[in-house]
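A.B. asks: here is my input, please return the structure:
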Amino acid sequence: MTDHIRELIQLAIDNIKYSYAPYSEFNVSAVLETATGELYTGVNIENAAYSPTNCAERTAVFKAVSEGHRNFSRIVILGGSKSNIIDFVTPCGVCRQVLVEFTNPEEFEIILAKSVDEYKIMKLSELLPYSFGPSDLE
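C.D. replies: Sure, this is the predicted structure:
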């Protein structure tokens, strides 16, 4: 699994160049893996009006969902100022909520990476305890 995680991190590193962050200069890249092994990349895309800005995590999720995927196993997230990855980056609250919609928070892995050799693996439930999800509406 370690080699697979390193490959996912490298893909996120390679894709950070597509981030569009002219206002914050804080680039973020994500790689989402479906339960069946397909990979979807995403980057943050800023907008001068700010509220239309989209995070890397949601970009990856929306790409996957728009192609028929609804179950995910893990996501790699990395970022930094001007693409200089200097610390672990966690998903914002909105992204955490979107991830809850399509995952089992107790099983879904969030891989926070600084490099292919330096990363942390957390469960979504650790980052968003007591979340509100689809099962709460049943």
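A.B. asks: only C-alpha atoms for contact and neighbour calcs from this point on.
C.D. replies: Will do.
A.B. asks: tell me, how many residues neighbour the closest residue to residue 101 other than its chain neighbours?
C.D. replies: Once flanking residues are discounted, residue 101 sits nearest to residue 133: 5.8 Å by C-alpha to C-alpha, 6 or more residues apart in numbering. Per other C-alpha atoms under 10 Å, the neighbour tally for residue 133 reads 17.
A.B. asks: shouldn't residue 133 be in contact with residue 100?
C.D. replies: Yes - here residue 133 lies in contact with residue 100, judged by C-alpha atoms under 8 Å, at a distance of 6.1 Å.
A.B. asks: could you also give me the structure for this next sequence, so I can compare it with the first?
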Amino acid sequence: MAVTDRLFEAASAAMAKAHAPYSRFPVGAAILAADGTVHSGCNIEVVSFPEGWCAETSAIAHMVMAGGSRQIAEVAVVAEKLVACSPCGGCRQRLAEFSGPGTRVHLCDAATGVVETVTMGELLPHSFATDALGEAKG
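C.D. replies: Coordinates of the predicted model:
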């Protein structure tokens, strides 16, 4: 099975588990880590909208908690109601922190799979880089 198909299937399975009672906009994301493992996540809403988690955020959390690679090789995002679901601005920055400008992001349609593939550099051309923070203090 192709990597893109594997990611689409994992993102779709995650989308089916979304907790989106307010927006009714379920989203799923799947990350292929540099070590070959796949980590998925769904959006989880709470009544205080900014306090919920996006699908990409929960996928990143699963990747970190798994204890393996923290480097994202590829990402797939799927939403039930969009032809090509793109990560929000906050998730673009979160994904950028664990990937590079050449990392492929697959924007998917729930019914047909990958619609478009872009790079992180195209999604977030001027991301805030951790090297801008200088040496960690403390």
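A.B. asks: TM-score them against each other, please.
C.D. replies: TM-score for the superposed chains, counting by TM-score structural alignment, normalised by the length of the first structure: 0.87, backed by 132 aligned residues with a C-alpha RMSD of 1.6 Å.
A.B. asks: what's the distance between the aligned partner of the residue nearest to residue 101 of the first structure in the second structure and residue 99 of the second structure?
C.D. replies: For residue 133 of the first structure, the aligned residue in the second structure is residue 129 (criterion: TM-score structural alignment). Distance check for residue 129 of the second structure against residue 99 of the second structure: by C-alpha to C-alpha, to the nearest Å, it reads 11 Å.
A.B. asks: repeat for residue 48 of the second structure
C.D. replies: Going from residue 48 of the second structure to residue 99 of the second structure by C-alpha to C-alpha gives 29 Å.
A.B. asks: so the two - more neighbours on which side?
C.D. replies: The residue with more neighbours, out of residue 48 of the second structure and residue 99, is residue 99; 20 against 8, by other C-alpha under 10 Å.
A.B. asks: in the second structure, what residue corresponds to residue 119 of the first structure?
C.D. replies: Mapped onto the second structure by TM-score structural alignment, residue 119 of the first structure lines up with residue 115.
A.B. asks: which residue is the nearest non-sequential neighbour of the residue positioned nearest the centre of the second structure?
C.D. replies: Taking C-alpha atoms, centre = their mean as the criterion, residue 56 is the residue nearest the geometric centre of the second structure, at 3.0 Å. Closest residue to residue 56 of the second structure in three dimensions, ignoring its sequence neighbours and counting by C-alpha to C-alpha, 6+ apart: residue 29, at 5.4 Å.
A.B. asks: how about the contacts made by the one you found?
C.D. replies: Listed by C-alpha atoms under 8 Å, 6 or more residues apart in numbering, the contact partners of residue 29 of the second structure are 10-12, 14-15, 40-42, 55-56, 59, 75-78.
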